[in-house]
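Provided below are the primary sequence and the corresponding predicted coordinates.
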Amino acid sequence: MRYLPLTDTDRADMLAKIGASSIDDLFVDVPAVAQLDGPIHDLPMHASEMAVERHMKSRAGKNLAAGDAPFFLGAGAYRHHVPASVDTVIQRGEFLTAYTPYQPEIAQGTLQMLFEFQTQVARLYGCAVANASLYDGSTACWEAVAMASRVTKRKRAVLSGALHPHYAQVVKTMAQFTGDEIADAQPSIQTEPDLDGLISRIDEETACVVVQYPDILGRISDLSKVAEAAHAKGALLIAVNTEPVALGAIKSPGELGADIVVGEGQSIGVGLQFGGPYLGLFAVRDPKHVRQMPGRLCGETTDAEGKRGFVLTLSTREQHIRREKATSNICTNSGLCALAFSVHMTLLGEKGLRELAAENHRLACMTADRLAQVPGVSLLNTAFFNEFTIMLDGKPAREIVRDLADRGVLGGVSLGRLYPGVEALENALLVAVTETTTEDDIDRLATELHDALAGTQAKEPAQ
């Protein structure tokens, strides 16, 4: 029996209070094609628990899991090895059950962890201050755009065409409610990012310029050139990083002049997990911008007895006392994922992160060289970290990706899937390589890609 505590009168009163004539008015922003007009037709109205378990196990058995095949997917979510000790620590009861540390006297462990996490993120990003994390990389990107608007008192954001399209879409979606003008673009298929084209779009009304580093095609830009151009127009530079392991090998965005650095922390300590929960990272280079940061900030202090302690120094989200004056309505900070990130980063240390980055790059170079030998394949990038773009001669990448999956290889992400309808990207395939990739995996990808491009029939999987 469903528990519905509200009566029809209660619901009518609530709708009247907010000026809605019916419950359907609450969903006007959801496209009609995405709305159900009744129950899902191919599902029974009820079933026993055992029947549901059998059905779901049967469906799950059709999946090709990341650990069961050569894996080359990336585009913002990466398969890295997570040490077992990370899971051991985050499963401890005092961490696993903790919520918002409103009372510092009973939340010292959580607060100290977040303080250490902030220190790690700030050092990784080359910034002065980092917050206690956000939902994920895409929402952190929007929060940076909103913050730049507050700082500069301007409402125009220029997005690089090589920014992850999902991040760009989140920014455009949120901007509908703030009145910000979003000047976006599409990526150009060329070896080097078109920085001059990006710079030419910056004007005196620009609040910020948003670039990805490395970008969606795996290319690595000289951010200092963009930073100089943005600052000359009074704008801020926002750098987005979706692969934090890369920062063990390349210069930090803050070091190159980025004013706000945001990104996705999933690569360190957090598994793929079917797309979430993930971890948004956020930092600023100039301490004077700290009060415009979203979310919350943990700080170090001393108690009445002079002992070291930790507190929530800044809480700008609406759930705290600022309410409608808050800089953000982010209501959580993916705290358990932040803990996983911090534990993994602590285990690595600076030396371990650099070694991990070097191994990622070594294997990626090996893969790129091997694939470049396949007839009908050309490498777009001249420089990359662990992700690069290959062009398939006369073959739509989406078809090849599906063919490779049938052959037992998760061969990459089709850029035509990320940019539907963009003809120039239909033959482009984004390939990611991490320390979990073996040389046998690389050979298998090259062999199966050769056969897929040649139109050779896929072999039946071994029983």
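Everything's here; your move. These numbers were taken from a predicted model, which means no experiment stands behind them.

going forward, measure contacts and count neighbours with C-alpha atoms only.
OK.

ok, and for the helix ranked longest in the chain, which residues are buried?
In the chain, assigned by DSSP state H, the helix with the most residues is helix 335-372. For helix 335-372, burial by neighbour count (16 or more other C-alpha atoms under 10 Å) applies to 335-346, 353-365, 367-368, 371-372.

can you name the next helix or strand after it?
strand 377-379 (DSSP states H and E).

and for that following strand, what's in contact with it?
Residues from elsewhere that reach strand 377-379 (C-alpha atoms under 8 Å, 6 or more residues apart in numbering): 368, 371-372, 388-393.

now these as JSON lines including distance to residue 83?
Formatted as JSON lines, the contacts of strand 377-379 follow (distance: C-alpha to C-alpha, whole Å):
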{"residue": "368", "distance to residue 83": "27"}
{"residue": "371", "distance to residue 83": "30"}
{"residue": "372", "distance to residue 83": "33"}
{"residue": "388", "distance to residue 83": "26"}
{"residue": "389", "distance to residue 83": "29"}
{"residue": "390", "distance to residue 83": "31"}
{"residue": "391", "distance to residue 83": "35"}
{"residue": "392", "distance to residue 83": "36"}
{"residue": "393", "distance to residue 83": "40"}
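
closest to residue 268 among those?
Comparing those against residue 268 with C-alpha to C-alpha places residue 388 closest, at 20.1 Å.

what secondary structure does the closest one sit in?
strand (DSSP: H, G, I helix; E, B strand; the rest coil).

that one: what's it in contact with?
217-219, 368, 379-381, 430-432 are the contacts of residue 388 under C-alpha under 8 Å, 6+ apart.

so where do the helices sit in the stretch 101-250 of the chain?
108-125, 137-152, 165-175, 195-199, 223-232 (DSSP state H, counting those that start in this stretch).

now for the longest helix of the chain, which elements pack on it?
Other elements packing on helix 335-372 under the criterion 3 or more C-alpha pairs under 8 Å, 6 or more residues apart in numbering; DSSP states H and E are helix 84-90, helix 108-125, strand 377-379, helix 439-454.

try this one next to it:
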Amino acid sequence: MEMQNFSHLPNTEADRRKMLEKIGVGSLEELLNNAVPSEIQFAGKLPIPDGLSDVDVQKLLEKLASMNAGSGMKDFIGGGAYDMYVPAAVDEISGRPEFYTAYTPYQPEVSQGTLTAIFEFQSMICGLTGMDVANASMYDGASATAEAAILAIHKTGRKRILYSQGLNPLYLEVVRTYLHGFDAELVPVPIKDGITDVDALKKLADENTACFILQNPNFFGIVEDGTQFDEIIHSSGGLYVVVVADPTSLGILRPPGEYNADVVAGEGQQFGNYLYFGGPYLGFFAAKKEFVRSMPGRIIGATKDVDGRRGFVMVFQTREQHIRRARATSNICTNQQLCALRATVYLALLGAQGFYAISKLLFNRAHYLADKLTEIDGVELLFDAPFFREFAIKLPRKADEIIDELSQVGILAGLNVGKLIPSMDDVLLVAVSDKYGKNDMDEFVVAMRNAL
């Protein structure tokens, strides 16, 4: 074996000879022959091409990437995952080795950088949601929602979960999976004209109800009036859980804490994270202070060291590997720290005014695009209700046909709602982005008109 092929190894030929002499063998081949039977050794040379220069590697990777059907397409798909612009500073800072390769900060004396970043993330989530406390992050918005339902079961001793039919169907499936074994009952609260039916909730909420789950804005992009549900669910003794699958809405909408939510669960992917072919994503979980000891995951807190200097430590970790299993609130094993770091950098770069500006931009673009699309014959809004940055339109043809046709001209037209709700196969859920401006939206409208 020619060791010069391994130019990345720091040992010199003299170093290798000394090590081989020390263990009593004359060559690396002799060492391997002593350890690996000859009949299972590979004879010959692996069909691996010669190495390339950095420039040639980049060209090759760009060529391979261009073969991706979605490369360069304009993405108007929403439904919980959004193609948002990621500032270069997010990649630069999150890619630093002290963050990129860091593991769980069990030793605070050598983990202050990571612990500080988590503490800042928690603080930002509390600020956005209006809640008292947030954890270090969850796997994604769907699992955070499921953990909120489990918290409600534990706190109330009840097993009846009410949920608005405006909840993302994919989130609902994850909730159903998490609750397997709890003998819990999932009860839908219908929507009326795109908005959760308050009268239906009044009839369904009773002394057996653990919680009511409201997504706001809901799956169809509609903005709900969260103040309508507080008294109803709390008067029955249940908890009020609000899911924020699109937290950019919190730049202009009232935070759940202001309408007395007990728990807020959500998805933070659009904060400095790419679509990543579906993951990893970033769930967040916030609650009133009274529920802090029932929250899943870990919480970082501020403290002082023996010299009185401010520092950060892990103050709660109610995980079954770390405490008595019977007292564990969840079996979540980690937090999405690298994704959470990216979100923290993104939000810090924007600041309060920048975040408001992004939210307002998305709101304005969504309403511009909706107005233009509904000028096309046969296209109409599914619901006549206020929306934030995405909206559902009813088409004169099946949505999957339109999606296929527009993909041929470089446009991902939206989410085929029929894939999740079979009765709505002519409904397209469209989301806007800060990446695609007026010209891109006008191009989308022309393509839609031509397809119809």
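Ah, there it is. All of these numbers come straight from a predicted model, not from anything done at the bench.

by how much does the longest helix of structure 1 deviate from structure 2 on average?
By mean C-alpha distance after the TM-score superposition for structure 1, the fitted helix 335-372 of structure 1 averages 0.7 Å away from its aligned residues in structure 2.

matching residues in structure 2 for that helix?
Aligned by TM-score structural alignment, helix 335-372 of structure 1 corresponds to residues 337-374 of structure 2.

centre of the chain to the matching stretch, how far?
How far stretch 337-374 of structure 2 lies from its chain's middle: 15 Å, per C-alpha atoms, centre = their mean, to the nearest Å.

again with stretch 147-163 of structure 2
On C-alpha atoms, centre = their mean, the centre of stretch 147-163 of structure 2 falls 22 Å from the chain's centre.

would residue 311 of structure 2 count as being in a strand?
Yes. Counting by three-state DSSP, residue 311 of structure 2 is part of a strand.

burial count for it?
16 (other C-alpha atoms under 10 Å).

got a list of what it touches?
112, 302-305.

out of those, which comes closest to residue 30 of structure 2?
Closest to residue 30 of structure 2, out of all of the contacts of residue 311 of structure 2 and judged by C-alpha to C-alpha, is residue 112, at 47.2 Å.

alignment lookup: the closest one to structure 1.
By TM-score structural alignment, residue 112 of structure 2 lines up with residue 108.

shouldn't that match be in contact with residue 310?
Yes. Applying C-alpha atoms under 8 Å as the test, residue 108 of structure 1 and residue 310 come out as touching, 6.2 Å apart.

higher neighbour count, those two?
Higher neighbour count among residue 108 of structure 1 and residue 310: residue 310, with 22 against 15, using other C-alpha under 10 Å.

now which residue in structure 2 aligns to that one?
So residue 310 of structure 1 corresponds to residue 312, using TM-score structural alignment.

just residue 215 of structure 1 next, same as before
Residue 215 of structure 1 maps onto residue 218 in structure 2, by TM-score structural alignment.

burial count for that match?
Quick note: residue 218 of structure 2 (other C-alpha under 10 Å) scores 27 neighbours.

what of the one 4 residues further on?
Other residues near residue 222 of structure 2 number 25, with proximity taken as other C-alpha under 10 Å.

chain neighbours aside, what residue packs nearest to it?
residue 387 (4.3 Å; C-alpha to C-alpha, 6 or more residues apart in numbering).

check contacts around the one you found.
Per C-alpha under 8 Å, 6+ apart, neighbours of residue 387 of structure 2: 217, 221-223.

which residue in structure 1 aligns with it?
Residue 387 of structure 2 maps onto residue 384 in structure 1, by TM-score structural alignment.

so that match, which of the three states?
coil.

relative to helix 108-125, how tilted is the longest helix of structure 1?
Counting by axes from the mean of the first three to the mean of the last three C-alpha atoms, to 10 degrees, helix 335-372 of structure 1 lies at 30 degrees to helix 108-125.

can you list the helices and strands packed on helix 335-372 of structure 1 in a markdown table and add distance to residue 62 of structure 1?
Output for these, formatted as a markdown table (distance: least, C-alpha to C-alpha, whole Å):
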| stretch | distance to residue 62 of structure 1 |
| --- | --- |
| helix 84-90 | 27 |
| helix 108-125 | 38 |
| strand 377-379 | 30 |
| helix 439-454 | 21 |
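
hey, which of the ones you listed is tucked in deepest?
helix 108-125 (a mean of 21; mean count of other C-alpha atoms under 10 Å).

post-alignment, it versus structure 2, mean distance?
Averaged out, helix 108-125 of structure 1 is 0.7 Å away (mean C-alpha distance after the TM-score superposition for structure 1).

work out the gap between that helix and the centre of the chain.
19 Å.

any residues touching it, and which ones?
95, 98, 101, 104, 128-133, 244, 247, 252-254, 261, 281-283, 298-300, 309-312, 338-339, 341-342, 345.

any quick PyMOL command for the buried ones out of the residues you listed?
Listed next is the PyMOL selection for buried residues among these, using 16+ other C-alpha under 10 Å:
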select buried, resi 95+101+128+129+130+131+132+133+244+247+252+253+254+261+281+282+283+298+299+309+310+311+312+338+339+341+342+345
